[in-house]
Structures are given as C-alpha cells and as structure tokens.
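Peer 1: predicted structure and sequence below. I'll ask about it afterward.
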Amino acid sequence: MIKNRTAHRLAAAAALAAALSAGPVQSALADGRAGAHPVSAGKTITAAGAGKPVKAERLPDGDGGWQGDGLSLNAADNKKVDAFLARARSAERTVSPEMEAVARISHATLVGFDHRLKSPDSLKRKVATAMKEAPGQTVDATLARINDSIRYTLQWPDGSYTNGVTIASSALALWGNDSVKWSNTWGRKHGYKGINAAWRDPHSQHAFEVQFHTPSSKWAQEATHKLYEEQRLPTTSPERVRELQEQQDAIFMSVPVPDGAEDLTAPAQTRPQPARTLPAPVEQAAPAEQMAPAA
C-alpha cells in the first residue's frame, strides 16, 4: 500500500512537470486568465458566471440587506459577503487554469465548470443559515469557515477513480495549495458518498473546494440536491427532515464504491520550504597533545 502510494506521488510529480512545460497550460497559468479553455472532450469551457445572473433580494426597508427563504442579512453583513464574493472572483482567475491542468494530467472530467463560482444568493443563504444555527456568531467568523465560494468537481470512471484522485490531489499539493479539508465518506453505510476536499490558494489565500466523484456518485449527488436543500431550510419540520434523509440514503445506497476509495487520504504537504542560512562552521579544538605546553 505504501509503495503504491509513493509511486502515485512520483507519477503525479512527473505529470505535473510535464503539464507545466506544455504551451497552452503554461501561458494560461502565467497570465492568470480563466476565459475559454478547451477540454479533452472537444467542448469549450466558458467564463465563470455564465448563464442567467442571480439578483440578490433587498430587505423591505431598502437598507442594503438581503433576505430569502425566511433568512436575512443586515446591510453591514451583506456588504461583507459581497466583498468576500469579489475576492472569490479574483482568486478564481488563478485557480481555474490550475484545475484544468490537474484534470488533464489525472485524466479527469471537469464537471459543472461553468458553475465554479457560488452564486450570491446561494452564498448568502448559506451564511445566513449558519448564523441562525449559531446565535452570536459573526459574519466574519462564518465566512472564515466557507470553503466552497469557488468549487470544482473532478470525475473518473470507477476503475480509474482511486489512481485519479491520488494523482490530482498530489498535483494540487505540489502546486503549493494547502489542504484545509478532506472528507472521505466512501466508507459510510448511509448518506453521501464521495470525497469533498478544500484547499487554500497560496497566491490569494482564498479557499476553494474540490469534489472527487465517479459518474454514479455524481448522479446521486444531483438526484438528492433538492432533497438536501429542503432538508436544510429552517421551515422544514423534524418529521420531514427524517423523511428527506431516508430518501437520500436510499439513493446513495445504489452507488458502487471503487476499489481503494475508502482508504484515500489527503496528500502530505509537499510545497518547497524556504531556503535556510546554514550556520557558520565551528572551529574544532586542537588535539590535546598539540595544546600541551612544551617541556
């Protein structure tokens, strides 16, 4: 097991070096653009935020706050969430070209790339929910816990999943991203199956989420999404919450577990450490016979 894992790490390092030397990827990384990027399937990945714009609601008194689904943020907190979203948009320009390169070297499919930025309404709903569930928690503390304002999904067939995750996660670490979360739920008997990881970009210090899926686990996630959203609403009764959980469990029970997926762990930090100044050499004492005074 250890030998195989080491081999995968070495393969990831070699593949990453090859990706860095490739012209199109290298130029994208150099200027930090995240516009249209070709993918292996022949499709074109469009810029972040494509599709219908999402307009945040304002509180009835027009004070610049937000509300939705029985939740709300005051003007000051809403402004801080907007600033957080602006930082996410800026960080995404650097992270997305890296993720495209990681997908190439690990032979993964980037799923849902057009939705890599969390929408304003979705983020504000998540922040407001967290603050309601933890009375007294500030918006700053809440935002510090959010890892998915930028999010990506890498997907492999069952047979290449374990090797693909090992190479992709090693490449992210080799790129200098700090692993801040690793949730492997493949071993669960009930509920969600997959790996949800989070990393901190070394340039912007902004966190981003990477989900590792198979086609079956990704399908199950999408099939249960509306059930999960309803389950999280503050207006959902405890009885309905249990019913929704049972429905999700039944769907995830049908997902096959790839060989070795339960044992996948976060890679060790491999970012090069800054050079250290070596101490000056210490002069050795002369041998005792040389130090003795002449008779």
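Peer 2: Here it is on my side, so go on. Numbers count the residues shown, from 1 in each chain.

Peer 1: contacts and neighbour counts: CA atoms only from here.
Peer 2: OK.

Peer 1: okay, buried residues for the helix ranked longest in the chain please.
Peer 2: Secondary structure of the chain read by DSSP state H shows that its longest helix is helix 75-105. Neighbour-count burial for helix 75-105 flags 75, 77-78, 81, 84-85, 88-89, 91-105 (criterion: 16 or more other CA atoms under 10 Å).

Peer 1: go on, stretch 119-126?
Peer 2: Buried residues in stretch 119-126, counted by 16+ other CA under 10 Å: Ser119, Pro120, Asp121, Leu123, Lys124, Arg125, Lys126.

Peer 1: tell me the spacing between the first one and Asn74.
Peer 2: Distance, Ser119 to Asn74, using CA to CA, to the nearest Å: 18 Å.

Peer 1: same check, this time on the last one
Peer 2: Using CA to CA, we find Lys126 at a distance of 14 Å from Asn74.

Peer 1: tell me which stretches of the stretch 151-295 of the chain form strands.
Peer 2: Per DSSP state E, counting those that start in this stretch, the stretch 151-295 of the chain carries strands over the ranges 151-155, 178-184, 195-200, 207-213.

Peer 1: take the one below as the second:
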Amino acid sequence: MTRVVEVSADAVAGVRSDVAAVRASLDADWGSLRSRALALGVRTSGFDDVLGAGDRLGTHVLPVVDRHLDRARALEQLRYGSTGRPLPVLDVDPAPVAVPFTSSPLGDGGAILTWAAASPAEVEADEQRTRESRGIGDWVSDRWDDVSDAVDDGTDWVADTAGQAWETVTDAGAAVGDWWESTTADLGAWIDTHLTGVREFIGRHVAVFRFLADALRIVGWILVAVGVVLAVALAVIGAMGGTAAGAIFGFGVGAVPGGAAGAVAGLSFGLKVLGVGFTLVSVGDFLDVAADWGEGKIAGQDLVKLGSLELGLALTSLIGVGVVGKILQKAVRHMPASWRRRIDDWLAPPNDRHRPPGSATEWVGPNGLRLSGDEVAEVDALLLAASRSEPAITTGLQRALGRVDGATMPGLEFRLKSPDSLYRKIATDLEGNEPPRDVRRAVSRIKDAVRYTAQVPDADFARGVELVTSDLSARGFTPVSWKNTFGQPGYQGINSAWRSPDGQVFELQFHTPTSFDVKMRSHDVYERLRLPNLSRQERTRLLAETVRIFETVPMPPGATALRGPEIR
C-alpha cells in the first residue's frame, strides 16, 4: 500500500499566521478591557491570566511553529527547490518476503527444508554483483561520512540547545524589563497626578534644591579624594606594622598585627570614607533629579527610574557595593555622545533598537499582513525616535492639563504605541502596493506612535480644551491636524495631532468622561473596521453600530463650536 504524505510550508505558515492573529487579538481586545477594569477599580487577575496566555503564545508556541516552518522550507529547497506547492513524500509498506525454500513435514512434527538449485541466470547475476562490488576503502569512506553526519547532527543539537537556553535567559530579562517599565509608568503617572503640590513646591524653590545638590556633591567629592588617600596611606602603614603611627592617629592600626592584616585594616577605613563621599554625591544627584521634575524637564516615570537609581547607589555606597556602580555611572555620563548612544541602543529592548536595513526579520500578522525585514527596520526607527521624545512631551502635556480642574489623562501607561500594533497599521496601509513599497512614506503618515487622551469634565470641557491648546502653543508645540466630531453621527470626540519642539508628531484626543467610556466600549467595533478586505455590507453594518453606540454620549456645552488652533 502506497500513501502520499504532503509536507506544505505554506500550510505551516498559515498555522503560524493564525497563532499570531490570536495573540494580537488578545493583546488588543483584552488589553483595552483590562485598562477599563483597572480604571473602574475592578480586580484584573482574570484579565492578567488571559493576557499571560497571549504572551505564552508568543514565547512558547510561535517559536516551535517557526522551527517547523523553517524545516519545511529547508526540505523543499533541499530536494525540489521552491515549487510553491505541497511536497509529495511516498510512504510504501514493505512487500511480503519471498521464502527461498520448500517445507516438507515429518511424522515427528519436524520439517525438511529444501532449497532449489540456483538457476544459471541467478549465478551470473551474483557473479556480476561481485565484480561490481566496491573495495574496503569505499566502505570505510561511507562509514566516515556517517560519522561526520553524526558529528554535524550533534553540533547542531548543541547549538540549538544553547540557542534555546539563551532565548530563555533573554526572555526572562525582557519580562523583567517590561515589568519595570510598567511599574515605573504606573507609579510615575500616580506621582504626576497626585503630587502636583509637591512638584509646584520644588519648582518654586528649585534654586535651593540646586544649591544643596551642588554643596553635597562638592563635599562628597572631597571625601572621595580623602578616602582614596587614606585607603592607600593607611594600607601602607598597616602593612608596615606602624604601631606608633597608629597610636598617633588613633585609628587602631597599631593594634592590628603588621603585614596583610594591617593593610586590610587601613584599607577598610579609607574605603568607608570613600563610601560616605559617594553617598553624598548620590544624594546630590537625587536632588538634581527632583529639581528637574519640579521644573517639568522630566516626567514622573523618569523621577521614579532616576531617583530610585540614585537612592539605591547612595545606600549601597555605605557598604562599598554602590561605589563601583557610581564610578561606572559617572564614567558613562562623561563618555562621548556617540559612545553613549551606542550603549543606549545596546541596552534598549529588542523592539526599540534601530536595526540597519537587511538585519531585521520579517513580521507576519493576521489576515495575510506582512512586512519585510527592511520595512520592519523603518518602523523600529520610528519607535525608537518616539520613545526618546515621549518624556518631554508627557511633561508638557501634564503641565498644560494641570491648569484645568478635574482634567485627567486616562490610559497614560499606553502612551507609546506597541510595536505589533504599529507593524499591523503600516502593513495594512501598504497592502496591495506593488514592490518596492514606499514604507518611508507610510511611516511619515503615522501620527499616533505617541498618543494621549485628555479627559475634561463636561461642564468645563470647551474652556478646558482652549486652555490646553493655548498652553501647548505657548510651550512651542505646533498643531498638525484637528478634527472635532462632536454633534456629528458616530464617534464623539476631538482628535488632534501636534508636533513637539524636537519634531516628534503625536496624537492628542479630547474626551468627556462619558465619551471616553463609550470609546473604550466600542473598541472592538473599531478594530474590526480597521481589518483589510472588509466587505461593503460588513463595513456599513459596523458604521451603523458605531452611530448607535455613540448616540448615548451627552453633548458638552460649547463642544461643537471648538475650531481648534490655526493649522500652519
């Protein structure tokens, strides 16, 4: 019996696309639901489990599917080349073995086996095979090839195992990094929202904070210098067994036996002075960070990150551990700018690094969406620029919204668009374009790589929007677009885009509490409207559903008359 087994790389790629689509859907749908539940004070453990399952699809399932896809493609190329069709493989069941003898039963239960004489043709064929048989050298060569193949297979296994172990380590590091980013973002947003009085106090007395910071650093560096001198001098004195010198200085060196023990005793005292000096330097740097926050130069998340670093170095310097960290920190700060950028890019998460053309891997999304490696690199460059500009933009917006009573910034932790969401948006924009696709033009049209929502109470909505926009203009932000849909069928809100002083375009939406709540509840409809190849009937139905949902939003006084700033 013969069976045809089909090995299809395209079918495996389809499975991979479906898994990626499920993961993307979980991130988009359940992420927004979790955000809403968190805002309402509802426990989010169930949402976290679902999102965790989505993460495991990316970290555990997709790598396995990718390996099978690579093997299927390699099999196609190995024997037949790229055919674009399923690869047929014959599976043949073994035929029955012909018995070369006859059996005659005996009376005692035994049997006589009789072999027929070989025919002349069989004898000739056997002699011909003997003449054509290879020597021992060929046999040894074949065995050597078998050994070489086994060694290659073992080497590949070791490389695959080491690669998987390294991926596990990097995934764990990425998970810790993601947790740190999320935690500092949440804590920073809480600080910016609830500690505005502290921020204003620091802003009013920033000169005092700067003076104290400089004074602590000066005293700290003096102690560092004294500690270095004492560490060297007392180590030498202790090693020489300076009993008299120890009695004069009163450091107890004389009570310690000479030699190595005396050197350790002298060195330890000098290092203690050195640690106190670096502690004062770190406290001074912390006061500088606080002053930057008070002046609006950094956001709350940066205050948490930089402040916790400086306080951690201050505490650990007292026991000597933080001394090394502080020295490295100061060394990095005084490196050339080009060196620091390389270090920042190396330390950045993989999705935030700008990879040169040709080095990035392709992205495969739902519904056949795809980006090449070079296209992914262009999007990554946009993500990197956005992440670098975001802190200053966030600070400016928070100070502008601080002028409006009751104004908040819901969803601030999602102010940076995720790489997967941006890949999907660019791929949708480019779909249907013939190669080479103009990905740079598509990237230049993106306005929401950094995005914010300003939520203003209904009663003060019109005045609040005008205050925020005028404040942004005064701070050097330039309006790029303005669309007010209050009073029109469907979506209710104001979508605007601005350019920061350093050139980064970002999106700013204005909502009332109700319009924002309805927007979040209609997110699923919005995501379905974004899908490519949507039929006209389905699009019409979804638009009608959007109109029905937003009809429940009350009209804030004066909202329809808001024309926005002049677009130049």
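Peer 2: Everything's here; your move. Being a predicted model, the structure only gives us computed values, none of them experimental.

Peer 1: counterpart of Ser254 of the first structure in the second structure?
Peer 2: Aligning on TM-score structural alignment places Ser254 of the first structure opposite Thr552 in the second structure.

Peer 1: report how many residues lie close to the residue nearest to Asp249 of the first structure when sequence neighbours are not counted.
Peer 2: Nearest in space to Asp249 of the first structure, with sequence neighbours left out and distances taken as CA to CA, 6 or more residues apart in numbering, is Gly191 at 4.6 Å. Counted with other CA atoms under 10 Å, residues neighbouring Gly191 of the first structure total 17.

Peer 1: surely Gly191 of the first structure touches Gln247?
Peer 2: No: in this structure, Gly191 of the first structure is not within contact of Gln247 by CA atoms under 8 Å, at 9.4 Å.

Peer 1: which non-adjacent residue is nearest the counterpart of Asp140 of the first structure in the second structure?
Peer 2: Matched by TM-score structural alignment, Asp140 of the first structure corresponds to Arg440 in the second structure. Leaving aside its chain neighbours, Arg440 of the second structure sits nearest to Glu378 (6.9 Å; criterion: CA to CA, 6+ apart).

Peer 1: can you tell me how far the one you found is from Ser35 of the second structure?
Peer 2: Distance of Glu378 of the second structure to Ser35 of the second structure, computed by CA to CA: 29 Å.

Peer 1: before we move on, back to that, any idea how far the match of Asp140 of the first structure is from Pro88 of the second structure?
Peer 2: For Arg440 of the second structure, the distance to Pro88 of the second structure equals 42 Å [CA to CA].

Peer 1: cool, Gln398 of the second structure as well?
Peer 2: The spacing between Gln398 of the second structure and Pro88 of the second structure, counted by CA to CA, is 63 Å.

Peer 1: hang on, the earlier thing: check which helices and strands whichever helix or strand comes after the longest helix of the first structure sits against.
Peer 2: Later in the chain than helix 75-105 of the first structure, the nearest helix or strand by DSSP states H and E is strand 109-111. Other helices and strands packing on strand 109-111 of the first structure, by 3 or more CA pairs under 8 Å, 6 or more residues apart in numbering; DSSP states H and E, are helix 75-105, strand 151-155.

Peer 1: now the ones you listed in JSON lines, with distance to Asp31 of the first structure?
Peer 2: Shown next, in JSON lines, are those (distance: least, CA to CA, whole Å):
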{"stretch": "helix 75-105", "distance to Asp31 of the first structure": "8"}
{"stretch": "strand 151-155", "distance to Asp31 of the first structure": "21"}
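
Peer 1: next, the contact list for Gly159 of the first structure, please.
Peer 2: Residues near Gly159 of the first structure by CA atoms under 8 Å, 6 or more residues apart in numbering: Pro258, Asp259.
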